[in-house]
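> Predicted model, plus sequence, below.
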Amino acid sequence: MLDELARWHQSLSPDAEVALIVARHAPYAGRQHHRVRISGVPLDGLLAGPAFDAAVFVRQLRSSSYLRPLPTGSCPLTRAIRFGGPMFGIFDAAEARTLERWAAAVAAGEPPGADLAACTAGDDDAAAWQRALASADPGDIVVAVPPALDERQFLYRLVNVERFPGVLAAAHTRVEQVLAQAEGMFELGAAGRHTDATWFDYSPAALRERVESIYWTKLVGPYRPLVDIPPRAEVINGQKRFALGNLVDGACTHRVGNTGRFHRPSDGPLFALYADEMGRGDVARNHLTLINQALASMGIHLPHLRSEEFRTQTELPGPTYPYATYQLGLALLPDSRYEEILGYHLGVEMFGLGELRLHETQKMRRHGFDTAYEDVHLSIDNISAGHTRQATDLIVAYLDHVGRTGGPAAVERAWRRVWRGYASFAFFVEPHLARRLLARRAAA
């Protein structure tokens, strides 16, 4: 093919060589040539016109004054491309030599040569390869849709996303699926045991009122100390059901602090909450340290979450995986699902309070298990100044920013997304409502 290409270049007439140079430079000529005229037409118009033909242009240039010999032996064209001329440096050295030879040949009376023909070097070979590849049917090649990942494989790839970047598409699909299902909680949410995702029109006061209502009626109001403490094995099994969710504690916000994400008024406070979850640099206070500490007190020693060994461990029950994989998938979309992360995060922070935590603390303490993980959430997630209050305030700050920059309609759109993020949290912690939603959808 290269030999064929070389022969094509060698066969070009001087006029065709110049036409090739003109065709290469014409798209970049700009509008600075309006004072230059060839056959009475401004040069910039000739070069920029939709019907531009390099071969026709070369014939016009041949008979123009720009190739008329000067007493110095050159011509206006070759003088313009030499050092000090207005076109010096436009053409590379080889192109300049070609133009010099061509101008001299025209001045010597050499007649026009063949026009520039299309280069077809390699076309026949390429067509043959294309036909061969299109008709090939190698026996050792199988084209198939990749099998669906089970939840353990899905989790393993999500926490090792640098090694499995292709998991991003699956994460996006899972997130969209859950969010679409969770919007049903807008109607059923009031029946939640720990949450209330019922829809309401947004205002800062309405959001704070809903948060306080959930706190008093769902989390704190129903609390009564346990009279009968379950057996040790039952308490351990209960902690195993919570463990995987606790091991991804704070994951939904961890990418908010990535480079370039600090332009919204909610970004700083949101990342500060994540920093709290991670112990603000003190490993002993990191929530993952605390949950592993609690599990160890029950004789549960898990491999690292990102390891192959964790993928195959059987300590934690399979039904708990979808909650973790959804949150990890959501975490991989810190820009496109920012509003949903804000709402989901509010649900996570509120879940650290009230009856459920108090009962778990009571049960674990009775059997001598470490309660630091439960205790710290009851403390830092408080509604007066802790994470629950801060999660509420940063939603208000974000929607205020949206209103100032996009107007009321933008606030309505953003609020719906925030609240469906909260609803997606409720979808997982209220399994009886989730089952009703899915059954209703299957029947529809």
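Yes, it's here. Numbers count the residues shown, from 1 in each chain.
> drop to CA atoms for contacts and neighbour counts, all remaining ones
Noted.
> How far does stretch 242-262 stretch from one end to the other?
Using CA to CA, to the nearest Å, the end-to-end distance of stretch 242-262 comes out at 32 Å.
> Please enumerate residues in contact with that stretch?
Stretch 242-262 is contacted by residues 267-268, 270-271, 274, 277-278, 287-288, 291, 305, 316, 320-321, 323-324, 327-328, 330-332, 334, 341, 345 when judged by CA atoms under 8 Å, 6 or more residues apart in numbering.
> Any buried residues in that stretch, and which?
Within stretch 242-262, the residues scored as buried using 16 or more other CA atoms under 10 Å are 243-257.
> Identify the farthest-apart pair in these.
Greatest spatial distance among these (CA to CA): 243 and 257, at 25.3 Å.
> I figured residue 354 hits residue 220, correct?
Yes. Using CA atoms under 8 Å, residue 354 is in contact with residue 220, at 4.7 Å.
> so of the contacts of stretch 242-262, which ones are in helices?
Using DSSP state H, 267-268, 270-271, 274, 277, 287-288, 291, 321, 323-324, 327-328, 330-331, 341, 345 are the members of those that sit in helices.
> distance of residue 379 from residue 222?
Counting by CA to CA, the gap from residue 379 to residue 222 is 19 Å.
> show me what contacts the most centrally placed residue in the chain?
When the chain is reduced to its mean C-alpha position, the nearest residue by CA atoms, centre = their mean turns out to be residue 333, at 5.8 Å. Residue 333 sits next to residue 172 when contact means CA under 8 Å, 6+ apart.
> any idea how far it is from residue 428?
In terms of CA to CA, residue 333 sits 19 Å off from residue 428.
> Quick one: work out the angle between the host helix or strand of residue 405 and helix 267-277.
If you go by DSSP states H and E, residue 405 is part of helix 387-406. Here helix 387-406 points in a direction 160 degrees away from that of helix 267-277 (axes from the mean of the first three to the mean of the last three CA atoms, to 10 degrees).
> Would you mark the buried spots in helix 387-406?
So for helix 387-406, counting by 16+ other CA under 10 Å, buried means 387-403.
> rewinding a little: tell me which of the buried residues of stretch 242-262 is nearest to residue 204?
residue 253 (22.1 Å).
> do you know how far that closest one is from residue 5?
For residue 253, the distance to residue 5 equals 57 Å [CA to CA].
> what about versus this one:
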Amino acid sequence: MSAESAHSALLSESGNTTDESEYRWLFTELLDPEADHSRLPLDIGTPPITESAAGADDTDLLQRLEQEAASWAADETARFRTLFDKVAGTADRDAVVRRVLLDCAPFALVSGAWLQWACSPANVDTEIGMRLLSLFATDVGVGRVEASRGHAYLNLLRRENLSELAIPTSRLALDRQLSDRVFRMPARVLAMSRRPDDHLPELMAADLCLRAAGLMPAIAAVRPLLTDGFDWDSLHADGADEALSGSRGLVALHLTENAGDRDRVVAGFHWMLRNLRDWSEDILADVTTVLDPAHEMAELLRFKAREGAVYHQRFELEGKPLNKWFELAADGDFTALLRALADSRLIRPGDPDRSPLVNRLVGERGPMFRIFTPEDLAVIRRWIASLPAADPTEAKGEGPRTRSVSGHAHRGARPAQARPSGSGDGEPADIREAFHLLTRRRDTPGLRRWSLAYVRQWLARSGWQLPDAEHVPPAQWDPEALNLWIHDQHERQAKQFDVTGTYLVPPREELIDLIVQGGLRALIDGAWLQGFTDYEHASSDVGRLLFQIYWDELGNGDLPINHTVLYRELLEDMGIRLPHVATREFAQWRGFRDASFEVPVYWLTISRFPRTFLPETLGLNLAEELFGVGGSLRQTQLGLKTHGFNTLFYDIHNTIDNVASGHSAWAIDAIGTYMSSVARSFGADMQAETWQRIRTGFYSATPPFYVNGMLADQGAGATGTRS
């Protein structure tokens, strides 16, 4: 795709410019990895290319871009600090800190999420793919619970008692204290993260821009107003300098391999910087108004207006019912109401301690008890204290207007209006085409529908009359019983190899065919877990273990031990050179039998629904990690050695999948963690039901009986039976 057509696509997909209020709801939709992103009105707002970087030296180009972002961030931080120098007193300090931290929350809580889908089976065996995943892994604190940059910011919100509506992050859309416009930049960045195949050069450039800018200016400037004790370095994953260097190296590598993308990189960088500037201007405007106590009081009245109008038809100010005052302020101008309130008997200008509104009326015996939160009362007291005793109703300019919040901000998060896809329904014609489409992150309504049906039918057949405990975990959930069963399976597999292993070495051609057909699985090794690269999953108590396994399957970013690379080397050792997994030619290669696609497609489809099928994925993961440890893996090793082939792929799996401290152990830990949370949240009955789903997931690791009928229903035409 050319640079011009890529940017035209960004604009044409979005249709008309997204209304400001829609960004709030787009934000919540884009946080969900299972949402139908192909139907969202994605107004990413990327402009056409207006300048050229042709002929520029890559190093000089990147240095110039980084300096541009860093200089802007330094100047913008200084602007905020100049404003914050005007803060006087605890009340002003609290108001400024609250506004800055809340306005920055929609973006800071997803910091790093723009890379969540950048890695897929299409690029896991490339240097660029691994560098992308390495950057993301550090951003989410791979393998650690709640160690992402977003969680670091959540800890800051908790310290300031501002985290109530930030767990989960999607709840921020319900916070009426936040204006619609603070969701614009995070929604656009998340939108780009859901389309990495279309926007990869721009995405990498945006990442470089954000890391070069460093800590957001508003947050950096507010730091002196906060008490000591917070780990500010935690907002930079693995250290700001190291992350910036990694991002710079990634973009430089991409330009080395794709010199024609220079203009797209420059455009993507400047797109991100423009969004940063606009977002920061919005926050600066919000903070400026916060320094005016009357504005904050007007905001509070707006929040309470709808409820207040219901109960205050009989309460009068200046001879007019309060609900009429709220109707007059429907356009957001609360000047008249504030003047009337300040001149009423409820207020003692300049003296909140003597004002009935924040004392007698809100006391335990007062008619407005618990109507206002402690934060609300602080806003009211600050406004009263700011009123001049001489003339509390004196007009000053236009008067306070409220921040821009959509009229439906009181509702729960609603899906954005669907728009038809521009590329057709996208349902695959057969299982080979499905495999090809699923190796990338791009979604279509047809592919999503096909994938969901494939998983559901596969699991329905797998769960029909589960076999005895020799083949699946025990029927009742018991952590100790599961551990014993796992070790029994391991010992059984090892003993079976010791008895028969040396007698079961297949002939050379049979072994090669076994390796070739297994290539469809091995070349997407760990793909059933790729859904756990999603930002909120990757550092959750359960998801972090699954992400860690996936990260380990890919060599922890080290290509020489990347499992896909190792298996391709094994195939080449056998004289077999396959097209790349990402190509259509790979899926159509005649050396693969149709039946060999069944399990790989199951892996790829279930990975698209990490929340819906989490119990089944946990079971599937245990089966895949336990499979063959000490037994069939050693059997294959022996066969490869006997015929003089490379054994490294199987050598590594026989060690890292071990049941004591390897992937099998992590899989058991993930199941135990999840089952504990289910029991704690939903009770014993749901725990028992969940355990049966995990057992079904375990048994689903190999094709269920009659899978050929299931696939024929979908036009796939494959065959297969359980081994």
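Good, I have the coordinates. What you see is a predicted model, and the numbers here were worked out from it, not measured in a lab.
> re the thing from before, report the aligned residue range of the second structure for the helix holding residue 405 of the first structure.
Counting by TM-score structural alignment, helix 387-406 of the first structure pairs with residues 663-682 of the second structure.
> After superposing, tell me the mean distance of that stretch to the first structure.
Here the mean offset of stretch 663-682 of the second structure against the first structure after fitting is 1.8 Å, by mean CA distance after the TM-score superposition for the first structure.
> any idea what residue 462 of the second structure aligns with in the first structure?
In the first structure, the residue matched to residue 462 of the second structure (TM-score structural alignment) is residue 182.
> which one in the second structure is aligned with residue 369 of the first structure?
Alignment note (TM-score structural alignment): residue 369 of the first structure maps to residue 645 of the second structure.
> just checking, that match is part of a strand?
No. Counting by DSSP: H, G, I helix; E, B strand; the rest coil, residue 645 of the second structure falls outside a strand, being coil.
> So what's the residue count around it?
The number of residues packed near residue 645 of the second structure is 17, by other CA atoms under 10 Å.
> How about residue 597 of the second structure?
Residue 597 of the second structure, neighbours per other CA under 10 Å, totals 23.
> right, and it touches residue 432 too?
Yes. Taking CA under 8 Å as the definition, residue 597 of the second structure is a contact partner of residue 432 at 7.0 Å.
> What's the match for residue 342 of the first structure in the second structure?
Using TM-score structural alignment, residue 342 of the first structure pairs with residue 618 in the second structure.
> looking at it, its match is touching residue 671, isn't it?
Yes. Using CA under 8 Å, residue 618 of the second structure is in contact with residue 671, at 6.2 Å.
> Look up how far residue 653 of the second structure lies from the residue in the second structure that residue 358 of the first structure lines up against.
Residue 358 of the first structure maps onto residue 634 of the second structure when the alignment is built from TM-score structural alignment. Distance, residue 634 of the second structure to residue 653 of the second structure, by CA to CA: 10 Å.
> ok, now residue 217 of the second structure?
For residue 217 of the second structure, the distance to residue 653 of the second structure - CA to CA - is 46 Å.
> Quick check: the match of residue 358 of the first structure touching residue 652?
No. Judged on CA under 8 Å, residue 634 of the second structure makes no contact with residue 652 at a distance of 10.9 Å.
> Tell me where the stretch 101-250 of the first structure has helices.
With DSSP state H, counting those that start in this stretch as the definition, the stretch 101-250 of the first structure shows helices at residue ranges 123-135, 151-158, 167-182, 185-188, 204-214, 232-247.
> Can you say which of those helices is nearest to residue 350 of the first structure?
Proximity to residue 350 of the first structure (CA to CA) singles out helix 204-214 among the helices of the stretch 101-250 of the first structure, at 8.5 Å.
> Could you list the residues in contact with that closest one?
By CA under 8 Å, 6+ apart, helix 204-214 of the first structure touches 194-196, 200, 383, 392, 396.
> Try it again at 10 Å.
Residues from elsewhere that reach helix 204-214 of the first structure (CA atoms under 10 Å, 6 or more residues apart in numbering): 190, 192-198, 200-203, 215-216, 218-221, 346-347, 350, 383-384, 388-389, 392-393, 395-397, 399-400, 419.
> Stretch 631-647 of the second structure too?
489-498, 500-508, 511-512, 514-515, 566-567, 569-574, 627-628, 648-654.
> For the alignment partner in the first structure of residue 435 of the second structure, which non-adjacent residue is closest in space?
Using TM-score structural alignment, the partner of residue 435 of the second structure in the first structure is residue 155. Distances taken as CA to CA, 6 or more residues apart in numbering place residue 325 nearest to residue 155 of the first structure, at 5.6 Å, with adjacent residues excluded.
> do you know how far that neighbour is from residue 418 of the first structure?
Here the criterion is CA to CA. By it, residue 325 of the first structure lies 20 Å from residue 418 of the first structure.
> before we move on, what about residue 85 of the first structure?
Here residue 85 of the first structure is placed at a distance of 64 Å from residue 418 of the first structure (CA to CA).
> between the two, who's got more neighbours?
Taking other CA under 10 Å, residue 85 of the first structure and residue 418 do not tie; residue 418 has more neighbours (23 against 13).
> equivalent range in the first structure for the helix or strand containing residue 64 of the second structure?
Assessed by DSSP H and E, residue 64 of the second structure sits inside helix 58-84. Alignment of helix 58-84 of the second structure against the first structure: no match, by TM-score structural alignment.
> and the match of residue 342 of the first structure, how many residues sit next to it?
Neighbours around residue 618 of the second structure, by other CA under 10 Å: 26.
> same question, the one 5 residues further on
When counting by other CA under 10 Å, one arrives at 22 neighbours for residue 623 of the second structure.
> Look up how far residue 472 of the second structure lies from it.
Plainly put, residue 623 of the second structure is 9 Å away from residue 472 of the second structure if you go by CA to CA.
> list the residues that contact both of these two?
With CA under 10 Å, 6+ apart as the test, residue 623 of the second structure and residue 472 both reach 695, 697-699.
> Pick out whichever of these sits closest to residue 92 of the second structure.
Distances from residue 92 of the second structure to those, taken as CA to CA, are shortest for residue 697 (55.4 Å).
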